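In: My questions concern the predicted model and sequence given below.
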Amino acid sequence: MIVSLGLARRRVVVVGGGGVGTRRSRALVAEGADVLVVAPFASADIAAMASRGELEWRQRAVSRADIEGAWLVVAATDNPTANASITLWCEEQRTWCVNAADAEGTPARVAAQSTHGDVAIGVVSLGAADPRRAVRIRDALGRVIDEGDIDVRHVRAREGRVMLVGSGPGAEDLVTVRGMRALAEADVVVADRLGATMLLDRLSHDVEIIDVGKSPDHHPVPQHEINDLLVDRAKKGLTVVRLKGGDPFVFGRGGEEVHACVSAGVSVEVIPGITSAIAVPGLAGIPVTQRGVAATVVITSGHLGPDEATRAALAEGATVVALMAVGTMGDFMAAALDAGADPRTPVAIIECGSTPRERVTRATISDASLIADETGVKPPAVIVIGGVALDGLLASKVAATPRP
């Protein structure tokens, strides 16, 4: 029978300070157990954990008194006779014992375990111990869960909650592992137009999908109604994923949604995403900072045009990354020139970054608006202004030069 033991604040004794004892001690500390290590000598890791007060280390040979009151004992010495004696002591006082050197000689075994959100999986061998095989199976099962290929929605009634998930810049394989796990738990997904929307195709047919996507000239669901949707579904005991493009807190109004949930007494979690402001230029070969070129990057929203911080950054030669700025590109270029920026400063316009439709348009401050019009640049696009946007910068590491 496989049983999960809650060891938080419970006394666990690890006898032995070598490799096995160190691994077990580290895992038990992470579980919140009250760990006692008994060993004449121990690894640097155990010594460091003891110095930080994360566990207690008794630097001597083990005695029967050390295991009194323990919930679990791990016999991990390099002496089979000592391990057998510890196992016998535990058997006599009915304490669970794991003999790391002889799994078949004790009634308890440590499973190869991994945690995936609020689900833990464990694999043990029946009969002769085979830890490497168990780890291989555990990892394979874990990958299936992390990739969202198993429906892990809750069946029993429970308190509803909201998870704000950043889906990244657009490519479905750029969402985080935790984001995929959240989608696999979702009863409801409230989705934007941008981001990795193809992930929705992987959901079970009975997951409610609510499209609240906005485009520059079309806002079908006002923000306050989105907030109300999240709260309403969570109040019904459902797990709600708010799937957002990029990162929820980078021009995603995620802060407003968190505030609405907190105000309504709804549990809310933020799962960060890869922001398009950094990732899209990076995928196009543009580092937003580069030694000798730019040590500062300013990320700004294009909706209201350039603010004073953006103008100052343009004047100082910092990298400026403008999101949602296709419609105000002319204002940004004019502001850069008014601030004294070199008209030859490179500009890169990256449309539909990270997707098969990605297109990169190169220009300078002086002609970016004209070239964008001529080439039909359309949102969504990320605009990068600064020396880092020079074509071929990664290969040559040269400073900005005039556009041919």
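Out: Structure's in. What do you need?

In: rest of the way, CA atoms for contacts and neighbours
Out: Will do.

In: Tell me where the chain has helices.
Out: 19-30, 44-51, 80-92, 131-146, 177-185, 223-235, 254-263, 276-283, 308-316, 329-338, 368-375, 393-396 (DSSP state H).

In: For the fifth one, name the packing helices and strands.
Out: Right, helix 177-185. Contacting helix 177-185 under the criterion 3 or more C-alpha pairs under 8 Å, 6 or more residues apart in numbering; DSSP states H and E are the following elements: helix 131-146, strand 161-166, strand 239-244.

In: Below is an additional structure, to be compared with the one above:
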Amino acid sequence: MTHGPFDGRRRFVGPDRRFELVDLVDSGGFGHVWLARDCVLAREVALKFLALDRLVGLRPDPGRLEEVRERFARESLMAAKVDSPYVAKIHDCYMSRTDPFLVMEYVDGRPLSAYVRPKPLPLARTCRWSGQMAEGLAAAHDKGILHRDIKPRNVLIREVDSAVRIVDFGLSRFIDASETRGAAGTPLYMSPERSRGEAGDERSDLYSLGCVMYEMVTGWPPFGDDRADPVALARAHELQSPTPPQVQVPGVPAALDELIMALLAKAPRQRPDNARMVVRAIAEVERPLEAAEANPRAGPAHVLPSPSDGSSADSGFADRLSAAELNVRRLSGQHGPSHALVVAARMELAGLTGRSGDPRGAAELYDRLGRDCRDWYGPGHPRTLDAFTEMARWVSGRGEGSG
């Protein structure tokens, strides 16, 4: 009897039992992702198994089954050509008769969906991750490859350096060709043309990127939430204009607001022409944040300077925010969340968030820390009072570097 890789009995898969299954890390509508060990190269990899029965049925026609397997291999080969530090690499593809799977770079981190909702992200973090996503899309589009399902769940954030890895390139194209129910994708982030069942082009990916950026900036997607009716979402994407992020969240830079709204234009021709234009636009939004870091007494600036040379740049604040956040997680793991060192690290992170030009984010972090300290130490403890005092300073505009 042949056992599948998910029944707890068979722990090795692939030719000559090359891959040892270690842990099931994700399960979606079209398959499962396992952390595995490559016994030949002695490294961790991710194995993405395709659930054939969900695509072709439990008793498929043999010819249809072979067609689906061949298409999966072909799309995987195309996706493997994408070369970008912001796209998870595909190492290999194995076309087992019952359990075809991809061998991918294992990304030790969490999906972007774990960072968004209902709180907006700090502006520097939003710009950094958005720029990296745009660069990853640009590298794929240069090869003629579309993603077709950009969403927070398909964007992983590495633990070690807080950098983006986009996953599942090519899978939606394969599903498109295999499904009879219409275009694959996620209604919350799907472009109007994709919602109508059209193939779309690279500007369809940019629309989805705009939806993700909107969620990063405001805390919610442009239309509805996960409970919304897919048909209603499709109509909203086709017919409704989202509320501009600046209206939802005061303090969003005008240039970032304009970029997101341009990405969310209903007609593809009204969106940026390509992902590299988006990379350059995000770099321009980052420049005032960098200027604020160089001259903190000047406070946050939202006026764009002259155009850049087109190169992308990671904001220094974004790097420092990532390092500060990693330090909070490291200390929490070592000492527990209520330890004084963790509280001090969270105070530092909140202050840095404010100095990056995001007083709203600083106030929210101080407020959250104050509530935690109140639960741990009591309402009159100095740490509780310090956190709430700093929150009030940033709310009133009296935070460090705010004026």
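Out: The structure has been received and is ready for your questions. All values derive from a computational prediction rather than experimental measurement.

In: Please state their TM-score.
Out: TM-score of the superposed chains, computed with TM-score structural alignment, normalised by the length of structure 2, equals 0.23; 165 aligned residues with a C-alpha RMSD of 7.6 Å.

In: thinking again about what came up before, looking at the helices and strands packed on helix 177-185 of structure 1, which is nearest to residue 12 of structure 1?
Out: Proximity to residue 12 of structure 1 (C-alpha to C-alpha) singles out helix 131-146 among these, at 21.6 Å.

In: ok and that closest one relative to helix 177-185, angle-wise?
Out: Using axes from the mean of the first three to the mean of the last three C-alpha atoms, to 10 degrees, the direction of helix 131-146 of structure 1 lies 70 degrees away from that of helix 177-185.

In: Spell out the residue ranges of the helices in the stretch 201-350 of structure 2.
Out: In the stretch 201-350 of structure 2, the helices defined using DSSP state H, counting those that start in this stretch lie at 202-218, 230-239, 245-248, 254-263, 275-294, 316-335, 340-355.

In: Residue 25 of structure 2: which of those is closest?
Out: With C-alpha to C-alpha, the closest approach to residue 25 of structure 2 among the helices of the stretch 201-350 of structure 2 belongs to helix 316-335: 20.2 Å.

In: Return the set of buried residues in that closest one.
Out: The neighbour-count check on helix 316-335 of structure 2 (16 or more other C-alpha atoms under 10 Å) flags 316-322, 324-329, 331-332 as buried.

In: which one of the residues you listed sits closest to residue 26 of structure 2?
Out: Set against residue 26 of structure 2, the nearest of those by C-alpha to C-alpha is residue 329 (22.1 Å).

In: elements contacting the longest strand seen in structure 2?
Out: In structure 2, taking DSSP state E as the definition, the longest strand is strand 19-28. Packing contacts for strand 19-28 of structure 2, counted by 3+ C-alpha pairs under 8 Å, 6+ apart, involve strand 12-13, strand 31-38.

In: hey, which of those is tucked in deepest?
Out: Comparing those by mean neighbour count (mean count of other C-alpha atoms under 10 Å), strand 31-38 comes out on top with a mean of 21.

In: Now do that one: which elements does it pack against?
Out: Short answer (3+ C-alpha pairs under 8 Å, 6+ apart): strand 31-38 of structure 2 packs on strand 19-28, strand 43-50.

In: Pipe the helices of structure 1 into TSV and attach distance to residue 242 of structure 1 and mean neighbour count per row.
Out: Output for the helices of structure 1, formatted as TSV (distance: least, C-alpha to C-alpha, whole Å; neighbours: other C-alpha atoms under 10 Å):
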stretch	distance to residue 242 of structure 1	mean neighbour count
helix 19-30	30	18
helix 44-51	39	16
helix 80-92	50	17
helix 131-146	18	16
helix 177-185	9	22
helix 223-235	8	18
helix 254-263	9	17
helix 276-283	18	21
helix 308-316	30	18
helix 329-338	30	20
helix 368-375	33	15
helix 393-396	36	12
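
In: Any idea which of those helices gets closest to residue 58 of structure 1?
Out: helix 44-51 (9.7 Å).
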